[in-house]
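Asker: With the input below, show me the fold.
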Amino acid sequence: MTKQYRADSVSTVSRVTVQRGRSVTIPCHYDLKYENSVKYWCLGYSWPSCSVVVSTDSPKNNGKVSITDDPAHQVFTVSMKSLQEGDSEYYWCAIEIGGTETLDDFACLHLTVTAGTPGLWVDQQEVTGVEGGSVRVQCRYSNRGDTKKWCRSWGSCVAGNSGNVRISDDRLNNVFTVTVRRLERKDTGWYWCAAGDLQIPVHITVTQPATAVTTSTSGLWMDYQEVTGVEGGSVSVQCRYSNRGDTKKWCRSRGSCVTGNSGKVRISDDFTVTVSGLKMQDTGWYWCAAGDLQIPVHITVTQPATAVTTTDNGHGSQHISTSSQNAQLTSYRRTQFRREEKENALIGEGLFSHSVLLPPAGQTRNIKWCKD
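Answerer: Below you'll find the predicted structure:
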């Protein structure tokens, strides 16, 4: 039996650029029919001769690369850390189909590790928002002339304000900000910023709002008591009150209080507290105070994630690179090649076929090459 390759069976980004020494997480999406199949991450320019690095059956983690499957959302993710230039290579998101007459489903991408500045990046690839609230993603770019877009993985893209999405472009500072409002639980998933032919994946997690907490029947409260920010960034806390005449304060637990702008704390007229220039030591408990009422809030400061850039596959030139065997990337060789007879479906999907002779001698095999 010959399996026909489907372009929408497995999907991922097609080109990723990471700064040397950093980490990256790649999402690989797949059809629902593959939720119970083995997923793996393969290294090498030629599909039949690529080497499996990690797999959801074994090994899931080799110390540098790890793989995690999320069948509920039909996506598996591959995380690579401490990347070096020698890790620059073609990789494959792949799903094991089984049988010697059937080719596994796959999607190709190219990873480039560079010491230079990426053309598109975000401070963190993971952001969290509360249901009914909003999240902001700052997409930083280098080429001001590129068209800016916000896309949902396996979904549509918007180049401007649309529905609950707002996009503002600050060309002076080379950053466009995406604000997703009126969040719903179904908004949880992978997205990406796009500038020209570059992309950067971002995962949004939408949580249920915590129960509103008050220190009296109607005096002082907030929507939720847990907020998270990235080191060097900022967080905002909305302190809601009923008595306009009360003195408003922002206090750190076992520390001092401020009633107005002070240092990196800004307090607006509607009692929104913004703490900027966050540091790891800012993690801890604080509280809003209005008159003799207080409401606690916890701030968590995390380290910024790796700057990453990606490009869509499209129909680029057929560039062939030499396979790099990096000693720091533990892998094992795929020993079983699977036969594939239908090639035409691959053409136009960034792949082309080329017939060569592979062992055993005299047996013609079709090799899949990744198109740059």
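
Asker: Please make it C-alpha for all contacts and neighbour counts, starting now.
Answerer: Noted.

Asker: tally of neighbours for the residue lying closest to residue 240 once chain neighbours are set aside?
Answerer: Nearest residue to residue 240 in three dimensions, chain neighbours excluded: residue 221, at 5.2 Å (C-alpha to C-alpha, 6 or more residues apart in numbering). Here the number of neighbours of residue 221 (other C-alpha atoms under 10 Å) works out to 25.

Asker: Give me the three-state assignment for residue 221.
Answerer: Under the three-state scheme (DSSP: H, G, I helix; E, B strand; the rest coil), the conformation of residue 221 reads as strand.

Asker: neighbours around residue 166, how many?
Answerer: The burial metric for residue 166, expressed as a neighbour count using other C-alpha under 10 Å, is 17.

Asker: Revised request: answer the last question for residue 106.
Answerer: 26.

Asker: which strands and helices sit next to the helix or strand where it lies?
Answerer: In this assignment (DSSP states H and E), residue 106 forms part of strand 105-114. Using 3 or more C-alpha pairs under 8 Å, 6 or more residues apart in numbering; DSSP states H and E as the contact criterion, the elements in contact with strand 105-114 are strand 10-11, strand 15-19, strand 89-95.

Asker: could you check the angle strand 89-95 makes with the second one?
Answerer: Put plainly, it is strand 15-19. Between the axis of strand 15-19 and that of strand 89-95 there is an angle of 120 degrees, by axes from the mean of the first three to the mean of the last three C-alpha atoms, to 10 degrees.

Asker: what's downstream of strand 15-19, the next helix or strand?
Answerer: Past strand 15-19, heading to the C-terminal end, the next element that is a helix or strand (DSSP H and E) is strand 24-30.

Asker: what's the angle from that next one to strand 15-19?
Answerer: Orientation of strand 24-30 against strand 15-19 (the same axes, to 10 degrees) gives an angle of 160 degrees.

Asker: residues of strand 24-30 that come out buried?
Answerer: Residues 24, 25, 26, 27, 28, 29, 30 are the ones in strand 24-30 that count as buried (16 or more other C-alpha atoms under 10 Å).

Asker: Does anything pack onto it? Which helices or strands?
Answerer: Using 3+ C-alpha pairs under 8 Å, 6+ apart as the contact test, the elements touching strand 24-30 are strand 10-11, strand 75-80.

Asker: re the thing from before, just curious, which of the buried residues of strand 24-30 is nearest to residue 43?
Answerer: Closest approach to residue 43 among the buried residues of strand 24-30 (C-alpha to C-alpha): residue 26, at 13.8 Å.

Asker: I'd like the structure of this one too, to check against the first:
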Amino acid sequence: MRAAITITFFFTLCLMSVFYRVKGDPVLVLNSSQSSQSSEEKFNLTDREKDHFTVTIRNISAEERGVYLCGVERDGSDDRPSKTSITHITFIKEIELNVSSQISSVQVEAYISKAVFITCKFPQEFIENKKFIQKDSSEKIPVDEQNRWVRHDKVLMYDDTSEGVLKVFIRDLTAADEGTYRCGVNTADDHLFTEITLKINQADHFHASNESAAVIGERVKLSCSYPEKHETIKHICKENNEKICQSISSSEKQRFEFSDSTAGVFTASISNVSLRDAGVYWCGAETRDTYLTSVSLTNNHQLTLTMIRREGDSVEIKCPYDENHTKEIKHLCKGKCFTPDAQNIIRSDEDYVKNPKISVKDDTALNLFTVTMTDLRAEDAGKYWCAVKDAFNLPIELMIITKDAVTHEASVGGSASISCKHIRNQAQRLFCRRDQLNICVRDGVHVSSNNRTNGRFSLTEETSAGVFTVKISNLRAEDSGKYWCAEESSGSLIFTEVQLHVTGEMTTSDTKRETSPEKEKPGFFCQLPEA
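Answerer: Presented below is the predicted three-dimensional model:
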């Protein structure tokens, strides 16, 4: 980009104005008698005022870098010197002109309270050079270290020498973050930069933060919002330990699929979910320029993992930790560690012989703390937290299916009454139909303590007897399938499986059995074990 610069110098004597450019040898001179007034000249000296003169340099380029001197030329009198006068020059001011080379200029839009991720690309020959960020006219913020994240107030920067880029991440955006930024690299002469105009949109119409749970080995879908008004690339990234949202690695991307749901909303699906997928994900839109890529992050998901086991099974809970915590004591707790209601399961320095059902392994080479629990019981259901000092992993939810599965047969057109015995009076009672238990509870609930009637399904409670009963009326052939009666308390979910078979047309005797009190079927029980 070429521009013009105007420099104004003040003096008190009405003498010949002189502007010097010092660039090696010789000294280049421009004075008011030699200056052309043509606007096409490279240098234009205007000396029309009593106490100052102005020099304009057009089409600025790197060649105009250097030291300039301004002064007045005189021959000892107060008059302007003549062509034959013997003169001398009094210097008034010295100025060093730095000319920066702008690579490109890009506008980036982001949203209040959200985050933005910017990647600046530089020519290959400057990969090892020091990078910087500069906002408006403030001082440069240097990136003093390479290949690691460096924080300056809210701005986090990463000088990636392997890719020759500078990464910039700003979260929790406010109106004060709006402005013009320079994303630059220092060169031998001066520096190169990309100018970024960051606009912070005040209206936040995107979905709030969401919590999602996924069953290990299954698929999970995350609903994401993005700006509609631009042609953008759908983007998802995952927070690291420093809460910086980084792109999904190429080896993992093959498990991610994107599909449009409605205008401004897309779905990101993760297949074959594993322990490494737990974490906080940000969705948004990516826009690309030749030298800059920006990602406007608009909403996030906290993805926790669910493990489903039956009574008597075993489970391994793996807890990765930072290498700085290798020598620290690791904890596994039921409930968030170090809180009054948390139950300590085991510590890395404890002898697990105290409880033969629990064993522990701390692999310092892999930075992985693993707890194995055997012979599971219903009361083992709940959320488990791994912790090292004040650092926590996201909880892992353990759901338990009781041993006592129930099978029941009924006829089309009739009704079925399903009685479920619960353990705790304060628990939430649920009845649902889905193969995946976590989806059954969150998205497939037919009736619950909070929603007792739903179409042909109704729920009644007998608190004193510790039983809740679900009635399904006007049975259809398609009602055949797997159901679950469940109890939830403080994140602890216990299930009993129910298989319902609906067969044939209802006969006269079926009608009498269903409506006659003395001949009515007693139903069947989803009995949850006592605590």
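
Asker: TM-score of the superposition?
Answerer: Once the chains are overlaid, their TM-score stands at 0.42 when taken by TM-score structural alignment, normalised by the length of structure 1; 245 aligned residues with a C-alpha RMSD of 6.2 Å.

Asker: Same list (the buried residues of strand 24-30 of structure 1) but as CSV, adding distance to residue 333 of structure 1.
Answerer: Supplementary listing: those in CSV, determined by distance: C-alpha to C-alpha, whole Å:
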residue, distance to residue 333 of structure 1
24, 23
25, 23
26, 22
27, 23
28, 21
29, 24
30, 24
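
Asker: Which of the residues you listed sits closest to residue 369 of structure 1?
Answerer: After measuring the buried residues of strand 24-30 of structure 1 against residue 369 of structure 1 - C-alpha to C-alpha - the closest member comes out as residue 28, at 18.8 Å.

Asker: measure the closest one to residue 70 of structure 1 for me?
Answerer: Spatial separation of residue 28 of structure 1 from residue 70 of structure 1 under the definition C-alpha to C-alpha, to the nearest Å is 10 Å.

Asker: Equivalent analysis for residue 220 of structure 1, please.
Answerer: When residue 220 of structure 1 is compared with residue 70 of structure 1 (using C-alpha to C-alpha), they lie 40 Å apart.

Asker: just residue 366 of structure 1 next, same as before
Answerer: To residue 70 of structure 1, residue 366 of structure 1 is 32 Å away according to C-alpha to C-alpha.

Asker: for residue 110 of structure 1, same thing?
Answerer: According to C-alpha to C-alpha, residue 110 of structure 1 and residue 70 of structure 1 sit 23 Å apart.

Asker: Between these two, which has more neighbouring residues?
Answerer: Per other C-alpha under 10 Å, whichever of residue 110 of structure 1 and residue 70 has more neighbours is residue 110, with 23 against 11.

Asker: wouldn't the more buried one be in contact with residue 43 here?
Answerer: No - under the criterion of C-alpha atoms under 8 Å, residue 110 of structure 1 is not in contact with residue 43, lying 9.9 Å apart.

Asker: what sits in contact with each of the two?
Answerer: Residues touching both residue 110 of structure 1 and residue 43 (C-alpha atoms under 8 Å, 6 or more residues apart in numbering) are 89, 90, 91.

Asker: which one of the residues you listed is nearest residue 105 of structure 1?
Answerer: Each of these was scored against residue 105 of structure 1 by C-alpha to C-alpha, and residue 91 proved nearest at 13.5 Å.

Asker: show me what contacts the residue nearest to residue 468 of structure 2 when sequence neighbours are not counted?
Answerer: When the adjacent residues along the chain are set aside, residue 468 of structure 2 lies closest to residue 461, with 4.3 Å between them (C-alpha to C-alpha, 6+ apart). Taking C-alpha under 8 Å, 6+ apart, we find residue 461 of structure 2 in contact with 467, 468, 469.

Asker: and the residues you listed as a markdown table, adding distance to residue 71 of structure 2?
Answerer: Rendered in a markdown table, the data for the contacts of residue 461 of structure 2 read as follows (distance: C-alpha to C-alpha, whole Å):
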| residue | distance to residue 71 of structure 2 |
| --- | --- |
| 467 | 99 |
| 468 | 97 |
| 469 | 99 |
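
Asker: Let's see if you can find the most crowded of these.
Answerer: Within these, neighbour counts (other C-alpha under 10 Å) peak at residue 468, which reaches 23 neighbours.

Asker: which element is that one on?
Answerer: Per DSSP H and E, residue 468 of structure 2 falls inside strand 467-472.

Asker: for the stretch 101-250 of structure 2, what spans make up the helices?
Answerer: Taking DSSP state H, counting those that start in this stretch to define them, one finds helices in the stretch 101-250 of structure 2 at 250-253.

Asker: Can you give me the distance of residue 166 of structure 1 to residue 176 of structure 1?
Answerer: Using C-alpha to C-alpha, one gets 10 Å for the distance from residue 166 of structure 1 to residue 176 of structure 1.

Asker: got a list of what residue 21 of structure 2 touches?
Answerer: Counted by C-alpha under 8 Å, 6+ apart, residue 21 of structure 2 has contacts 27, 28, 29, 66, 67, 68, 69.

Asker: follow-up on the earlier one: Serialize the helices and strands packed on strand 24-30 of structure 1 to TSV and add fields for mean neighbour count.
Answerer: Formatted as TSV, the entries for these read as follows, by neighbours: other C-alpha atoms under 10 Å:
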stretch	mean neighbour count
strand 10-11	22
strand 75-80	20
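
Asker: possible to save the ones you listed as TSV with distance to residue 200 of structure 1?
Answerer: Output for these, formatted as TSV (distance: least, C-alpha to C-alpha, whole Å):
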stretch	distance to residue 200 of structure 1
strand 10-11	15
strand 75-80	15
